[in-house]
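Visitor: with the sequence up front, the predicted model follows.
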Amino acid sequence: MRKRFLLIAGILLIGAVSLVACGKKSPSSPESEVTTEATESKDTEATTEDAQTTVATSETTEATTEPVDSGDVATKEDEEAKPETGTGTFNGWVDSGSVEVEMANGEYKTFFVYNEDVKKALNDKGEGSKITFTYGAKAGQANMQILSVK
């Protein structure tokens, strides 16, 4: 008798939960649009304040979130140009294929590292080390690549 009671109670519970879940109005139903409009009008002031905060916050990180301009992407001719020499402080790996370097002028730059010998040399020097390196463009990329480390 007890098993039968638990079975029936379980079925009723599952049925009730299913009805409650299916009975909710979807966001696209016409009845919910009236509620949404009322809620939106009440939250206008809060949304405006949030938007102002978001704008103020995004202004500080604007340089890192803007899309890359097609004029900033290296071409095959850029890749074939003579490499440049730079000095700076190796700040560490950004991911498995790129590093951050604080240049001698104080500017932070990210460089790709494709060569295994360069990766080993950077790991041997360690983060915070002063490095002198040659770098050049990589076709199709906005960031330069480190070609050698001294």
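Guide: Happy to help now that I have it.

Visitor: only C-alpha atoms from now on, for both contacts and neighbour counts.
Guide: Noted.

Visitor: in this protein, which strand is the longest?
Guide: Ranked by residue count, the top strand of the chain under DSSP state E comes out as strand 84-95.

Visitor: so what touches that one?
Guide: 99-104, 110, 122, 126-136 (C-alpha atoms under 8 Å, 6 or more residues apart in numbering).

Visitor: and if we set it to 6 Å?
Guide: By C-alpha atoms under 6 Å, 6 or more residues apart in numbering, the residues outside strand 84-95 that reach it are 99-104, 127-135.

Visitor: same check on stretch 38-55?
Guide: Defining contact as C-alpha under 6 Å, 6+ apart, one finds that nothing outside stretch 38-55 touches it.

Visitor: centre of the chain versus that stretch, how much separation?
Guide: Here stretch 38-55 shows a centroid-to-chain-centroid distance of 25 Å under the convention C-alpha atoms, centre = their mean, to the nearest Å.

Visitor: now do stretch 82-97
Guide: Counting by C-alpha atoms, centre = their mean, stretch 82-97 comes out at 21 Å from the chain centroid.

Visitor: buried ones in it?
Guide: Of all the residues in stretch 82-97, those buried under the rule 16 or more other C-alpha atoms under 10 Å are Pro83, Thr87, Gly88, Thr89, Phe90, Asn91, Gly92, Trp93.

Visitor: what about the second one, distance to Thr39?
Guide: From Thr87 across to Thr39, the span is 57 Å (C-alpha to C-alpha, to the nearest Å).

Visitor: below is structure B, check it against A:
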Amino acid sequence: MRKKFLLISTILVISASAALVACGKKSPSSPESSVSSDKTTQEETSKGQTVATTETKTEGTTEAVKKDDIATKQDEKAKPKEASGTFEGWADSSSVEIKMSDGEYQTFFVEKEEVKKALNEKGEGASISFTYGALEGQVNKQILSVK
């Protein structure tokens, strides 16, 4: 009886482990699986300063994110900035893509329910004016209000 219990318990543990491992894998077609590597390097600027950068290879492209681009607590407390652009749509449940007035596309976080509601009411393709600010630990900014 004890041997059967141990055998069944072992099979259950192995099955549960296999299921958890399988849940953690991303399919090759999922956007999350496209990140292949991150590499942090030191670069020297024209002024002789050394700046740390992180390169993220995604689907054959390389983006360099400088540590100076990541917002600090002081950046978060700074006065919000005003901007305008075209609301291109939701990137996911908490971020949007905006085509800025200069033609550049930027992704912004949206946390406030009233901002989410205002963007949904405006609809994709609408011209919007908005205020945004830094969010500590993030490169992307956060939309604080929509006009």
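Guide: The structure has been received and is ready for your questions. These figures come from a predicted structure and were not determined experimentally.

Visitor: picking that back up, which part of the second structure matches the longest strand of the first structure?
Guide: Aligned by TM-score structural alignment, strand 84-95 of the first structure corresponds to residues 81-92 of the second structure.

Visitor: quick one: the matching stretch to the first structure mean distance?
Guide: By mean C-alpha distance after the TM-score superposition for the first structure, the fitted stretch 81-92 of the second structure averages 0.2 Å away from its aligned residues in the first structure.

Visitor: which of the contacts of strand 84-95 of the first structure has the most neighbours?
Guide: Among the contacts of strand 84-95 of the first structure, Val101 has the most neighbours (other C-alpha atoms under 10 Å), with 25 neighbours.

Visitor: would you agree that residue falls within a strand?
Guide: Yes: using DSSP: H, G, I helix; E, B strand; the rest coil, the secondary structure at Val101 of the first structure is a strand.

Visitor: after the helix ranked longest in the first structure, next one along is what?
Guide: Longest helix in the first structure, counting residues (DSSP state H): helix 2-23. Moving toward the C-terminus from helix 2-23 of the first structure, the next helix or strand (DSSP states H and E) is helix 30-42.

Visitor: run the angle between the following helix or strand past that next one and helix 30-42 for me.
Guide: Following helix 30-42 of the first structure in sequence order, the next helix or strand is helix 44-60 (DSSP H and E). With axes from the mean of the first three to the mean of the last three C-alpha atoms, to 10 degrees defining the directions, helix 44-60 of the first structure sits at 70 degrees from helix 30-42.

Visitor: how about Leu144 of the second structure, nearest residue that isn't a chain neighbour?
Guide: Counting by C-alpha to C-alpha, 6 or more residues apart in numbering, Leu144 of the second structure lies nearest to Tyr132, which is 5.1 Å off, once chain neighbours are set aside.

Visitor: residue in the first structure matching that neighbour?
Guide: Counting by TM-score structural alignment, Tyr132 of the second structure corresponds to Tyr135 in the first structure.

Visitor: check the secondary structure at its match for me.
Guide: Secondary structure for Tyr135 of the first structure, judged by three-state DSSP, is strand.

Visitor: ok, so of the contacts of strand 84-95 of the first structure, who is nearest Thr75 of the first structure?
Guide: Tyr135 (15.1 Å; C-alpha to C-alpha).

Visitor: and that closest one, what is it in contact with?
Guide: For Tyr135 of the first structure, the contact set (C-alpha under 6 Å, 6+ apart) comprises Pro83, Glu84, Gln145, Ile146, Leu147.
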